[in-house]
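# Have a look; sequence and predicted model below, questions after that.
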Amino acid sequence: MSAEQRLADLGISLPDVVPPVASYVPAVRTGQYVHTSGQLPMADGALLATGKVGIGDGLVDPALAKDLARTCALNALAAVRSLTGSLDDVARVVKVVGFVASDPSFTAQPAVINGASDVLGEIFGEPHARSAVGVAVLPLDAPVEVEIVVELA
């Protein structure tokens, strides 16, 4: 089954490409690969949440952060599709890099970035290499940011 058909079967509509918030482009194709810029959890032109991820008052709940990582991955796929015209041109997701703006005591960054990995697995059906990194702060005070590298068929 094609990636575009899987999206339809899963009821997933990719968003419009998120416009850059600084001096970069959403994605670049080089040879058989597309590298996306870091994608924030944006929808309809707005950041869906802000703050640090952790357990406790005033922190972004890890379950919400996982959902936000999923949104980031879908934004990354929209950036890929903007260059390729179709996700059916993607042979596989090669690498996912996820950043989690973390409270100093929070150490479950991999569980948060599973939100991105899980949806990419549902769409493409293959595992990928991945990094999940805790950071002090992300652009616009976003809780998560995700970038991907895909190989084209």
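Perfect, I can see it now. The model shown is predicted, which means the values in this text are computed figures rather than measured ones.
# Please make it C-alpha for all contacts and neighbour counts, starting now.
Will do.
# Excluding covalently adjacent residues, which one is nearest to Ser2?
Asp88 (5.7 Å; CA to CA, 6 or more residues apart in numbering).
# wait, what's in contact with Val149?
Shown in contact with Val149 (CA atoms under 8 Å, 6 or more residues apart in numbering): 33-36, 93-96.
# adding another structure so you can compare the two:
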Amino acid sequence: MGELVASAEQRVRELGLPIPDYANPPYGQRYGRLKPFHRIGNLLELSGLTPENRAGERLHPGVVGRDVSVEEGYQAARLTAIHTLGLIRYALGSLDDVVSLSRALCFVLCPPGFDRLHEVSNGASDLFREVFGDEIGSLGRASVGVTALSRNNCFELWLSLECTPVPTAS
């Protein structure tokens, strides 16, 4: 028999992760009218998230490789992934409704020539594997260096995932 793996909701509790509630106040109010997520059948696409909490406080704002170290960028990406869990929970009701993470598009605020983007983005990828396990939590990823992000955040994440089907009425 295989080893029993804890559910994502159980893992979040075990890890003591501070998952934000995106229901109140509504997602995105600082950035104008935004659609927090879009669901097409079993595909859920999330709007961009940053290492910025619900009160607007940012973790390590600035340019990675200049104002922000790679390790600080990693921590910002990890916090962004925690925020992403809150948006998943808002969209689906439970992290246990995630079937598989599909792909992540990671934006890193950095100077031209900075080539350690993957080391920053690993902060998000590592967190997802901790919560969902290797099978569900591993994903395809692209890390893109950019010269500007809203409010000088050092990291932004777009995530797509497969979720359980919506129950049909009988």
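Structure's in. What do you need? The shown structure was predicted, so the numbers you read here are calculated from the model rather than taken from an experiment.
# Would you give the TM-score for this superposition?
The TM-score (TM-score structural alignment, normalised by the length of structure 1) is 0.91; 150 aligned residues with a CA RMSD of 1.4 Å.
# Trace the residue nearest to Ser2 of structure 1 over to structure 2, please.
When structure 2 is aligned by TM-score structural alignment, Asp88 of structure 1 is paired with Asp96.
# hang on, its match in a strand?
No - looking at Asp96 of structure 2 with DSSP: H, G, I helix; E, B strand; the rest coil, it is helix, so not inside a strand.
# Can you report how many residues neighbour it?
Burial measure for Asp96 of structure 2: 17 neighbouring residues, criterion other CA atoms under 10 Å.
# Kindly list the longest helix within structure 1.
helix 62-84 (DSSP state H).
# rewinding a little: quick check, nearest of the contacts of Val149 of structure 1 to Ser23 of structure 1?
Checking the contacts of Val149 of structure 1 against Ser23 of structure 1 by CA to CA gives Thr36 as the nearest, at 13.9 Å.
# pretty sure that closest one contacts Glu147?
Yes - assessed by CA atoms under 8 Å, Thr36 of structure 1 is found in contact with Glu147 at 5.5 Å.
# any residues in contact with both of those two?
Ala76.
# hang on, the earlier thing: which of the contacts of Val149 of structure 1 sits closest to Ala65 of structure 1?
Nearest member of these to Ala65 of structure 1, counting by CA to CA, is Val96, at 16.0 Å.
# now stretch 33-41 of structure 2, how far from the chain's geometric center?
15 Å (CA atoms, centre = their mean, to the nearest Å).
# The spatially most central residue of structure 1 - nearest residue in space that isn't next to it in sequence?
Taking CA atoms, centre = their mean, the centroid of structure 1 lies closest to Ala73, which sits 2.5 Å from it. Nearest residue to Ala73 of structure 1, sequence neighbours excluded (CA to CA, 6+ apart): Ala116, at 5.1 Å.
# give the contact list for the one you found.
Contacts of Ala116 of structure 1 by CA under 8 Å, 6+ apart are 66, 69-74, 146.
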